[in-house]
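Participant: Structure of the sequence below:
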Amino acid sequence: MLGPQLIILVIQAIFSGITTGPGTVAFYDPTQGGGSMLDNAGSGGGEPMNVIISGLSSPQVLTDEGILHYAQAIGFSFECLGFHLGDPQSANLGDGNGWVNQTMELRQDYGNDEIGTCLESLIGGNHFRVYRQNGTAANSGALFLAVSQEEDVEEGHQIIPDGYNIGRDKLVANALGVNTHEDVTYSTVGQNITGLLAPGSVGVNHGIATDGMTVLLTVTMI
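Facilitator: Now for the predicted structure:
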């Protein structure tokens, strides 16, 4: 069953036209185009994409540079010294692009957006992968984030118990309201959406159950 909020968003998508492009709809449900709200973690399971940056956000935020700057405003930054460890994960957002590798991975920066993520790599913390919905079949421009809280390096950066819900909630708590980074100010509002992710652990990486909630964030530069 689709949740009432999701039904409204689907109706909006239908009336705005599936090929209208970024800036006209918040997002398209990946499952309606043969995609999934779980990415492919390469281990037989997937990580839930539990936060969406709305396609109705300021266009600058939805670029690669823009999402990095916004992430830095809410406590995340690029990986330690720019190096990525581990294989990238992929997602199918139902936009006609099929399975596409993550655009980037950003980590909690512990108050320093230059080297703080090196600390996250050692002691663990929050992080997220970014996927962009921009195929010709569903070109919303929205960014789908797979957010999770992970263990330290000695635990192999495994996801902590309840780490998908915890990671999402921490990111959202940091994001809501007004944040500023390098003289750019962002106003963020959120909406909880049910019906995109199934609650439970079926198909979820590491068998970690989730509550099935996805948070839609609309970010406006002011």
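
Participant: hey, let's count contacts and neighbours off CA atoms from now on
Facilitator: Fine.

Participant: got the contact list for the residue positioned nearest the centre of the chain?
Facilitator: Closest residue to the average C-alpha location of the chain: residue 145 at 0.9 Å, with Cα atoms, centre = their mean. Residue 145 sits next to 49-53, 128-131 when contact means Cα atoms under 8 Å, 6 or more residues apart in numbering.

Participant: which of these lies closest to residue 212?
Facilitator: Using Cα to Cα, residue 50 comes nearest to residue 212 of the contacts of residue 145, at 8.2 Å.

Participant: Report how many residues lie close to the residue lying closest to the closest one once chain neighbours are set aside.
Facilitator: Nearest non-adjacent residue to residue 50, counting by Cα to Cα, 6 or more residues apart in numbering: residue 214, 4.5 Å away. Other residues near residue 214 come to 22 when the count uses other Cα atoms under 10 Å.

Participant: Touching, residue 214 and residue 190? I think so.
Facilitator: No - under the criterion of Cα atoms under 8 Å, residue 214 makes no contact with residue 190, lying 10.1 Å away.

Participant: show me the contacts for the residue nearest to residue 207 when sequence neighbours are not counted.
Facilitator: Using Cα to Cα, 6+ apart and skipping the chain neighbours, the partner closest in space to residue 207 is residue 201 (5.2 Å). Contact analysis of residue 201 by Cα under 8 Å, 6+ apart lists 207-210.

Participant: before we go on, could you also do this sequence so I can check it against the first one:
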Amino acid sequence: MLGLELIPLGIQAIYAALTFHAVAFYDPNLTGGSMLNNAGSGGGEPLNVIISGLSSPEVLTDAGLLHYAQAIGFSFECLGIHLGDPQSANLGDGNGWVNQTIELRQDFGDDDIGTCLESLVGGNHFRVFRQNGTLANSGALFLAVSQEEDVWDGHTIIPDGYNAGRDKLVAAAIGLTYYERTTYSTVARNLTGLLPAGSTGVNHGIATDGITVLLTVTIV
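Facilitator: Reported below is the predicted structural model:
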């Protein structure tokens, strides 16, 4: 799919409506994928939130996801600049290891420059991977969510940062949220069995509780 700057939200919504999916997601573990991404340091970040393929189709587009993220307190990176190498994930959909679609950061109430503050003082952020290959074409968005330290502590993940980041995002998302003239209704369901609990294979050796949260987002 083309970048955000090239496809207006309205056109992406039409595209999404033509590619509507009938399942929430497919378990990557069943088809050679993993619920840990490749963080490039010998470990992976847990894919601890999934935006269901049964969500409103517009939400599952690149532009629609950004709008939804802005409704729950996230936005594009500071001045649109990304530092560091992208991470990749294998969602078991036949596409193999694919780089993140986008990375979004907590915006502290200002979706234009608020993420610059996150880059300094730390906060929540997430990476997005789309499950759309021919083996498992759910259209679901798999998020690697984590809470970061400030820049003076190297922007590493805080202790318990994967669980904490996931829980803060979910708390901001559930119920009714708004951005510009769009209202979103989000329901959450905890899933077990996708991610093992513990720190084996997890980036920075930070243990997780093994819970993945499935969000179904409906435009109302």
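
Participant: Fetch the TM-score of the aligned pair.
Facilitator: Aligned and superposed, the two chains score 0.91 in TM-score terms (TM-score structural alignment, normalised by the length of structure 2); 202 aligned residues with a Cα RMSD of 0.6 Å.

Participant: still on that earlier bit, return the subset of the contacts of residue 145 of structure 1 lying in strands.
Facilitator: 51-53, 128-131 (DSSP state E).

Participant: Show me which of these is closest to residue 6 of structure 1.
Facilitator: Using Cα to Cα, residue 52 is the member of these that lies nearest residue 6 of structure 1, at 12.9 Å.

Participant: how close does the aligned partner of that closest one in structure 2 sit to residue 25 of structure 2?
Facilitator: Matched to structure 2 by TM-score structural alignment, residue 52 of structure 1 sits across from residue 50. Between residue 50 of structure 2 and residue 25 of structure 2 the computed distance is 8 Å (Cα to Cα, to the nearest Å).

Participant: ranges for the helices of structure 1?
Facilitator: 4-16, 64-73, 116-123, 163-175 (DSSP state H).

Participant: Packing partners of the shortest one?
Facilitator: Just to be clear, that refers to helix 116-123 of structure 1. strand 76-77, strand 104-108 (3 or more Cα pairs under 8 Å, 6 or more residues apart in numbering; DSSP states H and E).

Participant: Assess the claim that residue 110 of structure 1 and residue 119 are in contact.
Facilitator: Yes - if you go by Cα under 8 Å, residue 110 of structure 1 and residue 119 touch, sitting 7.5 Å apart.

Participant: So what would you say the end-to-end distance of stretch 74-88 of structure 1 is?
Facilitator: 23 Å.

Participant: Output the residue interval of structure 2 matched by it.
Facilitator: Counting by TM-score structural alignment, stretch 74-88 of structure 1 corresponds to 72-86 in structure 2.

Participant: neighbours around residue 103 of structure 1, how many?
Facilitator: For residue 103 of structure 1, using other Cα under 10 Å, the count is 14.

Participant: Test my guess that it contacts residue 131.
Facilitator: Yes - Residue 103 of structure 1 sits in contact with residue 131 when judged by Cα under 8 Å, with a separation of 5.6 Å.

Participant: Can you mark which positions in the top strand by length along structure 2 are buried?
Facilitator: Longest strand of structure 2, by residue count under DSSP E: strand 182-191. Residues 184-186, 188 are the ones in strand 182-191 of structure 2 that count as buried (16 or more other Cα atoms under 10 Å).

Participant: And the buried ones among the contacts of residue 201 of structure 1, selectable in ChimeraX?
Facilitator: Restricted to buried positions by 16+ other Cα under 10 Å, the ChimeraX selection for those reads:
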select :208,209,210
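
Participant: Could you double-check that residue 148 of structure 2 lies in contact with residue 154?
Facilitator: No - between residue 148 of structure 2 and residue 154 there is no contact under Cα under 8 Å: 9.0 Å.

Participant: More neighbours: which of the two?
Facilitator: Higher neighbour count among residue 148 of structure 2 and residue 154: residue 148, with 24 against 10, using other Cα under 10 Å.

Participant: which residues touch the residue of structure 2 most remote from its centre?
Facilitator: Relative to the centre of structure 2, the most outlying C-alpha is that of residue 152, 25.2 Å out, by Cα atoms, centre = their mean. Residue 152 of structure 2 makes contacts with residue 120, as judged by Cα under 8 Å, 6+ apart.

Participant: counterpart of it in structure 1?
Facilitator: Per TM-score structural alignment, residue 152 of structure 2 is aligned with residue 154.

Participant: Check residue 211 of structure 2 too.
Facilitator: Aligning on TM-score structural alignment places residue 211 of structure 2 opposite residue 213 in structure 1.

Participant: do the same with residue 26 of structure 2
Facilitator: Using TM-score structural alignment, residue 26 of structure 2 lines up with residue 28 in structure 1.

Participant: Residue 162 of structure 1 contacts residue 208, doesn't it?
Facilitator: Yes - in this structure residue 162 of structure 1 lies within contact range of residue 208 using Cα under 8 Å: 6.3 Å.

Participant: what about residue 139 of structure 1, how many neighbours?
Facilitator: Number of residues near residue 139 of structure 1 (other Cα under 10 Å) recorded here: 25.

Participant: Please pull up the equivalent of it in structure 2.
Facilitator: Per TM-score structural alignment, residue 139 of structure 1 is aligned with residue 137.
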